[in-house]
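here is a sequence with its predicted model. Questions after.
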Amino acid sequence: MAGLTLFSANSVWASDVKGSDVPAEPPAQVAAKPLRAEDPKAVIRFAKTGNFDSDTVVRIARNLAKKPYVALNDPLPASLAKISYDEYRDIRFQPESAIWKAESLPYQMQLFHRGFYFQDLIEIAIVEGNKSRHLSYDPDLFSAGEVLKQKLPTEDIGYSGLRIHYPLNSTEYFDELFVFQGASYFRALGKGNAYGLSARGLAIKTADPAGEEFPIFRAFWVEKPTSDTNLIVVHALLDSPSVAGAYRFSIRPGENTRMDVEAVLFPRVELSKVGLAPSTSMYMHSPNGRHTTDDFRPAVHDSDGLLMINGRGERLWRPLANPRDLQVSAFVDNSPQGFGLMQRERDYVNYQDLEANYERRPSLWVEPVGNWGQGAVVLTEIPTQSEIHDNIVAFWKPRQPLAAGGEFRFAYHLSWGASPAPVENSIVVSRTSSGRADIAKPTPKRLFVVDYEVKGKRPANMPVAKVETSAGVVSNIVIRDNPKSNGYRLSFEFDPGEVNLAEFRAELKFDEPAAAETWLYRWTL
């Protein structure tokens, strides 16, 4: 695993550790706190006070890419530069100081302090009409308890990110809706969800032996919402040694929270190992893969499968794995209709975790806008022994590299929720499990069981199952009704013989047209 980084999003995101879901007081009871005046000595590079239009961030990114990359050096004051996890947790944004709280608007914004893993200075501005206003750091927005002994600085040290609250689950309660913090990572929730997987602005050199490059959102411009719509818009400036870019996120909360993403990239160098619309998740084990873990819980994962609808309309389901060795899979396609990391298992009894709430983790569905051309959905699975590490990455890799000095525009929809992907009138894989089929050999046969659920009208006739393998021998293929899932159960045995890797493909064939998912799986010894 040389050169790979496991991003510990599940354990260190400030939004996880601060208890951010605070009930909102009625606006009439809250006195508006004026924003702090700009520090004339502060160095503001990007999110400046001034004019703003729809192309402002694009112009900044275009000009930035014309120059050699310069890593911004804005060190924290010495008193905060090396604080511990517990000390960082002790710095809390004061909910009563939330931006827009006193204005009867549907959204409230809170800010993250710099420190611990989140060292970079991130600039933030508020946009109202055609004007932007730099949001200066204000220590009065934060409080600290008994753990942090240091005093908070008074100079404009910026922030490390932002989070937006909205009454997603109740009109009386402003829930945390989405977060931007850490490199180009961000997360969002649908109704009833708890934080799980993350998205990123861009992936570069994922699983590269020389190491991955992590672009960062250097600055944000947040458009002030209005009282007559549930739309909120966030602009972001992306930067890294290889590329600069401008992003616009148009966000509407709901049962499935929707983000419309528009991006413009300006590569400084040729991007041959780039991933568009990347998502990052955690998979440790399930009934399908417990050989690497010893855990009292039946399953531990933020996502259990990769769903793809390719350019031909075929639905492909690939269960996730926690392999012994790093593995990368590429699913070649032309103009994909959608892909995403799904959390399909929604019953607590299948996790038995009273704290993690894995059954509430959102799925994330990516729907490209326009023709993305030839390329591949790439899935990277990294071995892990801990659930605090995000070890799963999925993205779209264009076949043609993005040329240095060019300008590349793309757009896509992100849907976060319990079931954001289309499933109507289809037959979906609801569960994959496996175990030893015999004890007669040093490398025994494996038994695979795949359960399908019918969404919509049930076909009149039983399907015929077709199972193929790239190596080894498949036998004893059985398909039967499964009344527990309103669907079917497919089982088969696999004899690996002398091989230690095999690719499976299983299809259900019906007499009448039926959109059944194709099951894909990579078995490794």
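Looks like it came in fine. Everything numeric here is computed off the predicted structure, so don't read it as measured data. Residues are numbered from 1 along each chain as shown.

going by C-alpha atoms from here, please, whenever you check contacts or count neighbours.
Fine.

helix/strand/coil for residue 60?
helix (DSSP: H, G, I helix; E, B strand; the rest coil).

what's the burial count for it?
Close neighbours of residue 60, defined as other C-alpha atoms under 10 Å, add up to 16.

report the separation between it and residue 480.
60 Å (C-alpha to C-alpha, to the nearest Å).

nearest residue to residue 196 in space, please, no chain neighbours.
Among residues not flanking residue 196 along the chain, residue 361 sits closest, at 5.0 Å (C-alpha to C-alpha, 6 or more residues apart in numbering).

use this one as the comparison:
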Amino acid sequence: MFLNVFKLVLHRRALVLALTLIPCIPSLAFDFSTVAKKAKQLADSSYKEPQKNISQGLANLNYDQYHQITYKRDKAYWHAQNLPFELTFFHQGRQYDTPVKINEIASGRPRAIPFDPRAFDYGSNKLTSQDLRHLGFAGFSVHFPLNAQKTKDEFLVFLGASYLRAVGKNQAYGASARGLAIDTALNSGEEFPRFVEFWIERPSAKSRQLTIYALLDSKRATGAYRFIVKPGDETVTDVKSQLYLRENVTKLGIAPLTSMYFFGENQRAPVEDYRPEVHDSDGLSIASGTGEWIWRPLVNPKRLLVTSYALSNPTGFGLMQRDERQSSYEDLRSRYETRPSAWVEPTGKWGSGRVELVQIPSPDEMNDNIVAYWVPDQLPKPGMPINFDYRTSWGKEAQQHPPLSWVTQTRRGQGMPRKPDGSVALYIDFDGPIFKKLPRDTKVTLRVSADANGQIVESHAYPNDATGGWRAAVRVKRVDDNKPVEMRGFLQTNNTTLSETWSYILPVD
């Protein structure tokens, strides 16, 4: 018996010695590849429709009632740690009827952030304990001392489907971005993918950027995303994405931007309104990658308008708010002049495809009726990865100007006011540094064209003494009043281009 015990002791010592000699293998830290694997696993499995989990009381809240539910600022995540970034959360209710999982990553390891109804202020809403059972978050917002060192301002929001929006310094929310758009403006109907789970890295005490991971899911696509967010005068989100298709799609919209255009300088208000303009964005800007810049003023059409620009490896596109003068809006509540421009800049080469612009009729300013995105010509087979990386900048439009000159406004009027002949007059103002370099007697011309439904009656360009730029005037007639007219024009001298390309669609009245 003594011999057996002795052998057992020796065996245990040998086992301990062997274990001490095995090198420590650290657990893998959470990173983008972790989310990409989850996206691939989702794509390889059948789609599961998200389950609604809110009570009838929460579902029946009206707009004002829902927005009375706010997260208590003293309960903000990381507030007690006095970190530069803080998180607050959105409550479920109304259309936000399925929860979103939100996790914190600390020391490379994720852990769930639990929902706690005690962290919310419910205002005057009369909700029962039954209404608040088994809930989760609808989304979250990020705060940072953007405008003043002693105050943490909300500057970034993820809420609803795959929507996010951000602002730069001294700005108010306007245009939004999305993770992905599928079959937008097709008769088959649009599919809205959702961010179903987030992982947010805990910042350090000196952090000036925040890393957010997101998992996207929908009936026909899944995706992994990483957002590196840098707030400032211009807030920047660097986006890395890897997508998988479950099924073939007709149209895949990459880096979608969404905005609102009700009326403006080129389209009068449908009814009497004291405000000259009402819009979050006034144009689509495109840097083609060949040196050409394109500007398309937005419209609120009477019929759905879908137009596109075929390109190869564009250097950028965005929905811009070029007019930043308060006198152009005169709305002291909405402050449209403070809405940011949203500019998408591809990282690397995106290949061939098109920037597509969708303009939807809207009876008021409550609807986001403008969408722009990149549509690649080639898509992988279901199950194969596709990567698109890009940077979205939220800030003043001047930060993304063309180098020579650009359109500052497009105004529309009757072609022959005294003797109406059915023509339309368009006045386009250009401004930019190139005009300061031109001798006063330089001959500048407008090169303008229209499609088969438009007849250019006359056109000319002349100095704008009020601004120091140039003004172009065009008079055009329709061939068929029931069809739109596509027009293009730019300034030139001696066959040298002086401006971006003004690309305009004259919609059906």
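Received the coordinates, thanks. Keep in mind the model is a prediction, meaning the values are calculated, not measured.

so after superposing, what's the score?
Superposed pair, TM-score by TM-score structural alignment, normalised by the length of structure 2: 0.90. Supporting alignment: 476 aligned residues with a C-alpha RMSD of 1.9 Å.

returning to what we had before: give me the aligned partner of the residue nearest to residue 196 of structure 1 over in structure 2.
When structure 2 is aligned by TM-score structural alignment, residue 361 of structure 1 is paired with residue 339.

and for that match, the neighbour number?
With other C-alpha under 10 Å as criterion, residue 339 of structure 2 counts 28.

touching, it and residue 170? I think so.
No. Contact criterion C-alpha atoms under 8 Å: residue 339 of structure 2 and residue 170 do not qualify, at 9.4 Å.

residue contacts, the match of residue 361 of structure 1?
Under the criterion of C-alpha atoms under 8 Å, 6 or more residues apart in numbering, the contact list for residue 339 of structure 2 reads 167, 171-175, 280-281, 321.

ok, now with 7 Å
By C-alpha atoms under 7 Å, 6 or more residues apart in numbering, the contact list for residue 339 of structure 2 reads 171-174, 280, 321.

again, but for residue 183 of structure 2
Residues near residue 183 of structure 2 by C-alpha under 7 Å, 6+ apart: 189-191, 250-252.

give me the buried entries from these.
Neighbour counting with 16 or more other C-alpha atoms under 10 Å marks 191, 251-252 as buried within the contacts of residue 183 of structure 2.

can you list the contacts of residue 339 of structure 2 in CSV and add secondary structure?
Conversion of these to CSV gives the following (three-state DSSP):
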residue, secondary structure
171, coil
172, coil
173, coil
174, coil
280, coil
321, coil
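
quick one: which of these has the most company?
Result: residue 280 is most packed of those (other C-alpha under 10 Å), 30 neighbours.

tell me the residue in structure 1 aligned with that residue.
Using TM-score structural alignment, residue 280 of structure 2 pairs with residue 302 in structure 1.

isn't its match up against residue 197?
Yes. The criterion here is C-alpha atoms under 7 Å, and residue 302 of structure 1 meets it with residue 197 at 6.1 Å.

overlap in contacts of those two?
residue 281.

just to revisit the earlier point, and the buried ones among the contacts of residue 183 of structure 2, which is closest to residue 30 of structure 2?
Residue 30 of structure 2 has its nearest neighbour among those in residue 252, at 28.4 Å by C-alpha to C-alpha.

residue contacts, the closest one?
With contacts defined as C-alpha under 7 Å, 6+ apart, the neighbours of residue 252 of structure 2 are 181-183, 375.

and if we set it to 8 Å?
Contact analysis of residue 252 of structure 2 by C-alpha under 8 Å, 6+ apart lists 180-183, 375-376.

ranking those by neighbours, who comes first?
residue 180 (25 neighbours).

that one -> structure 1?
Residue 180 of structure 2 maps onto residue 202 in structure 1, by TM-score structural alignment.

cool, residue 232 of structure 2 as well?
Per TM-score structural alignment, residue 232 of structure 2 is aligned with residue 254.

if I look at that match, how far off is residue 166 of structure 1?
According to C-alpha to C-alpha, residue 254 of structure 1 stands 10 Å off from residue 166 of structure 1.

who has more neighbours, those two?
The neighbour comparison of residue 254 of structure 1 against residue 166 (other C-alpha under 10 Å) goes to residue 166, with 22 against 19.

that one: which element?
strand 161-170 (DSSP states H and E).

superposed on structure 2, where does that strand end up, distance-wise?
On superposition with structure 2, the mean distance recorded for strand 161-170 of structure 1 (mean C-alpha distance after the TM-score superposition for structure 1) is 0.5 Å.

what does residue 197 of structure 2 correspond to in structure 1?
Here residue 197 of structure 2 is matched to residue 219 in structure 1, going by TM-score structural alignment.

thanks again, I'm all set now.
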